[in-house]
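In: I need the structure of the sequence given here:
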Amino acid sequence: MYVVLGANGRAGGETARALIEHGEAVRVVVRHPGQGEKWTALGAAVVVANIEDTEALADALKGASGAFLLNPPPVRGDPYARTDELGAALADAARRTHLPKAVVLSSIGAQHASGTGVIATLNRFEARLAGVAPAIAFLRSGYFVETWSEVAGTAVSEGLLPTFLEPSQEIPMVSTIDVGRTAAALLREDWTGKRVVELAGPEDWSAGNVASAFAEVLDRPVVPMLVPPEGRAVLLAEEGVPEEVAGALLGMYEGIANGLFTRQDGSEHRRGTISLAAAIERIVATVEPADRCSAPQ
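Out: Okay, the predicted model is just below:
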C-alpha cells in the first residue's frame, strides 16, 4: 500500500494515478470528504486528514510500504514558518510509523538555502525530512509546465503569454505527468539510503518556447509578454496573493533570473517523455469556452 499526499494537486494526483495504473494499492490523503469520491471510483482508499496534524498523518501512514510526501504551495502566512511546521509534523509521523520508504517532492535549485524565494522553503523541507525513512528520495522537479495554465486564458484570447521569466532563458521544465510517473517508479524501485533525483522534460525550455507551443496548438500567433519586475508585486496583489506569499514567489523568479535554478552536481539526472506541445495541448483543452470564443481571428 502506497500513501499519496496532495492527491488533489497536480503532482500528487499524477503520482496516485500512475501507481493505480500499475495495479498498486493506493491510499490518498485529502482534506475534505468530497475530494475523495473520484479516488474511490478509481479503486483507491481514502483518508480525510489535515497534513499538519501529526496524529492524523500517523494514522494515514500506518502499514504503508512507501509514501509520496510534499509541501503544498503556500497560499497564506509565512511560507518558511509553515514549511518548518509541516516538515516537523511529517517527520514525526514517518518516524512513529516506521515508514520504510519516502519520495519527497522538491525542486531543482533546492540545494540553495537562500536566494531562490519559495524554492528555499524546500531546502528546509529536505533538511527536516532527511533520515526519516531507510529509503528516501528527494524528487527535485523542474518548473511545472502546468503552471502556464494560470495564463492560458490570456494566450488563447489575446495571443499574449504573460511571463515573469525572461523569454529566451531556457530552464528545466517538466509536465506533472512525468513527475507522477517518476515518483511512482521511485516508490516501486528497490533501494535504500538517500537519493536526490532531478527531473526535467525531454529538453530545457524557455517562455518563448512555451509561447511557440501555444501557437502550434492554437494554430495562430502567440507571443511572450515579459512583465517587468517593478510591476509584478502589484499584479500579484491584484490577484489576491498575500504579501508574504508574493514575496516568496517573486524571490523564486529572481533566483531563476540569477541562474540558481540549476541541477546539482552529484545528483541523479532524469528526463521525462512528455513533450511541451503535448503538455500545452492538455492545458488548452481546459480553457473555458468563453475564452476560446474571444480569441482573435
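In: only C-alpha atoms from now on, for both contacts and neighbour counts.
Out: OK.
In: which parts of stretch 216-228 are buried?
Out: Across stretch 216-228, burial judged by 16 or more other Cα atoms under 10 Å covers 217-218, 221-225.
In: can those go into CSV with extra columns for secondary structure and distance to E158?
Out: Shown next, in CSV, are those (DSSP: H, G, I helix; E, B strand; the rest coil; distance: Cα to Cα, whole Å):
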residue, secondary structure, distance to E158
V217, helix, 15
L218, helix, 12
P221, coil, 10
V222, coil, 8
V223, strand, 10
P224, strand, 11
M225, strand, 11
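In: can you list those in JSON lines and add distance to V179?
Out: Listed next are those as JSON lines, based on distance: Cα to Cα, whole Å:
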{"residue": "V217", "distance to V179": "23"}
{"residue": "L218", "distance to V179": "26"}
{"residue": "P221", "distance to V179": "29"}
{"residue": "V222", "distance to V179": "27"}
{"residue": "V223", "distance to V179": "27"}
{"residue": "P224", "distance to V179": "25"}
{"residue": "M225", "distance to V179": "27"}
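In: second chain to compare with the first, below:
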Amino acid sequence: MPKPITVLVAGATGRQGGAVARALLDHGHAVRALTRRPGSERAAALHAAGAELHEGDLDDGAAVERAAAGADAFFLMATPFEEGAGAEVRQGQRAAEAARRAGVKHLVYSSVAGADQGTGIPHFDSKAEIERHVQALGVPYTIVAPVFFMENLLSLAVLRGLRTGTLALPLPAARSLQMVAVEDLGAFVRLVVERPGSFQGQRVEIASDEVTGREAARALAEVTRSAIGYSEVPLAEVRRQSEDLGRMWAWFDLKGYGCDLAALRSAYPEVGWHDLRAWAREQDWSELDQAGAEQPTA
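Out: Next comes the predicted model:
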C-alpha cells in the first residue's frame, strides 16, 4: 500500500471531485473536501466517509490557501457552466496561485482532452488558458485531461429520449466518440497523486471506451432490457441552445478525441477501466427520473 497522503479536492461534492475523493478515501488517504455547501447531503456523506470538510470556493484565494496548507496534493477543477468561461479561468488561476502560496507539493488540474489543440470550443479554450497558467507557476503539476463523460448520458435531455426508446445525440450513428467513466477518472487521479514522480510535468489524456452512437444505443438497450434505437439530433438544434456545445459536437464529428485506449489499459490496469456496458450495468436505471441534475463537462 502506498504511504497515506493528504489531498485537497475541489468540487468534492460534484461528480468529478466526488469520484476523486472516494477513490482516495477507499485507499486510506486523507481527503480535505473543498465545498461551498458544507451542510449539503453530499458533504455530509463525504464527512461520514472520512473526509474533512473545508468551506470555500475557488474565487476565495485565502480560503483555498487555508485548506491547502500542509497538503501533499491539490486536485483542481473548475467549470464554465455556472458563471461562464471567464469565471472558470479566473477561479482556476486564483486557486492554482493559492496552492502555490500554501506550498502544495503537487497540483493536479483536471482539464479536457483536446484543449491543447486550439479547437475554438469556448469551454475547451478556457481550460487551455488555465493549463498554461498552471504550467507557468513553477509548482510541480500534472494535467489530467478526460474525454466525454459517460455520466453525460444521465443528463435530463438524454434520459427523456431513452424513456421513449431513443438515444439522441448530435453525431451520425456511425461516428465514434471516446468516453470516460467518472469512476475511472477518480482511480487515475489516485494513481497520479500516489506516484508524483511518474506524472509531474505531464499532460495525460484519458478515456475508457470508444463507441459509435449505434453501438451505445445497443449497449444501453441490452443493459436496461428495453428497446432503444439511435437518432441523430440536428447540430443546428444544439447551436440554438448553446453555441459552445454546438462547436463541441461539430468538433467531435470533424476530428474528435484521440486517446490510445490500449496503451492506457496496458500502462494503468489498476484503474479498472470501464467499457460502456460495464458502466451502464453499475447505474441504477430505476432512478432515471432523479438523474441528470448535474452534468459534468465533456
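In: a helix runs through E83 of the second structure, doesn't it?
Out: No - E83 of the second structure is assigned coil when assessed by DSSP: H, G, I helix; E, B strand; the rest coil, not a helix.
In: distance of it relative to R90 of the second structure?
Out: 11 Å (Cα to Cα, to the nearest Å).
In: and these two? Which one has more around it.
Out: Remark: of E83 of the second structure and R90, R90 carries more neighbours, 17 against 9, as counted by other Cα atoms under 10 Å.
In: how about that one, what's its partner in the first structure?
Out: Alignment note (TM-score structural alignment): R90 of the second structure maps to E85 of the first structure.
In: tell me which residues touch that match, please.
Out: Residues in contact with E85 of the first structure (Cα atoms under 8 Å, 6 or more residues apart in numbering) are E52.
In: if we go to 7 Å?
Out: Listed by Cα atoms under 7 Å, 6 or more residues apart in numbering, E85 of the first structure has no contact partners.
In: for it, helix, strand, or coil?
Out: helix.
In: could I get the full set of strands for the first structure?
Out: 2-5, 26-30, 45-48, 66-69, 101-107, 135-141, 143-144, 160-163, 173-174, 193-200, 223-226, 268-271 (DSSP state E).
In: out of those strands, which gets nearest to E288 of the first structure?
Out: strand 160-163 (16.6 Å; Cα to Cα).
In: what about that closest one, how far off from the second structure?
Out: Here the mean offset of strand 160-163 of the first structure against the second structure after fitting is 1.0 Å, by mean Cα distance after the TM-score superposition for the first structure.
In: equivalent range in the second structure for that strand?
Out: Using TM-score structural alignment, strand 160-163 of the first structure lines up with residues 166-169 of the second structure.
In: which residues does the matching stretch contact?
Out: 158, 161, 217, 228-233.
In: identify the farthest-apart pair in the residues you listed.
Out: Longest span within the contacts of stretch 166-169 of the second structure, Cα to Cα: I228 and V233, 15.2 Å.
In: which of the buried residues of stretch 216-228 of the first structure sit farthest apart?
Out: Using Cα to Cα, those span at most 18.3 Å, a distance reached by V217 and M225.
In: identify the residue nearest S206 of the first structure in space, chain neighbours excluded?
Out: E170 (4.2 Å; Cα to Cα, 6 or more residues apart in numbering).
In: list the contacts of the one you found.
Out: Applying Cα under 7 Å, 6+ apart, we find E170 of the first structure in contact with 204-206.
In: repeat that for G114 of the second structure.
Out: So G114 of the second structure contacts Y257 (Cα under 7 Å, 6+ apart).
In: which position in the first structure pairs with it?
Out: Using TM-score structural alignment, G114 of the second structure pairs with G109 in the first structure.
In: which one is L42 of the first structure nearest to, not counting chain neighbours?
Out: L42 of the first structure sits nearest to I20 (Cα to Cα, 6+ apart), 7.7 Å away.
In: correction: Q178 of the second structure
Out: E210 (4.1 Å).
In: tally of neighbours for the one you found?
Out: 19.
In: next: G186 of the second structure.
Out: 22.
In: what's the closest non-adjacent residue to the residue in the first structure that it lines up against?
Out: Under the alignment (TM-score structural alignment), G186 of the second structure maps onto G180 of the first structure. Leaving aside its sequence neighbours, G180 of the first structure sits nearest to T15 (Cα to Cα, 6+ apart; 3.7 Å).
In: distance of that neighbour relative to E244 of the first structure?
Out: On the measure of Cα to Cα, T15 of the first structure and E244 of the first structure end up 29 Å apart.
In: the more surrounded of the two?
Out: A side-by-side neighbour count of T15 of the first structure and E244, using other Cα under 10 Å, places T15 first with 29 against 15.
In: close enough to count as contact, that one and L186?
Out: No - counting by Cα atoms under 7 Å, T15 of the first structure does not reach L186; the two are 10.4 Å apart.
In: stretch 191-200 of the second structure: end-to-end distance?
Out: 12 Å.
In: now the helices for the stretch 51-200 of the first structure?
Out: 54-61, 79-96, 119-129, 152-158, 176-188 (DSSP state H, counting those that start in this stretch).
In: figure out which of those is closest to V197 of the first structure.
Out: Nearest of the helices of the stretch 51-200 of the first structure (Cα to Cα): helix 176-188, 9.4 Å.
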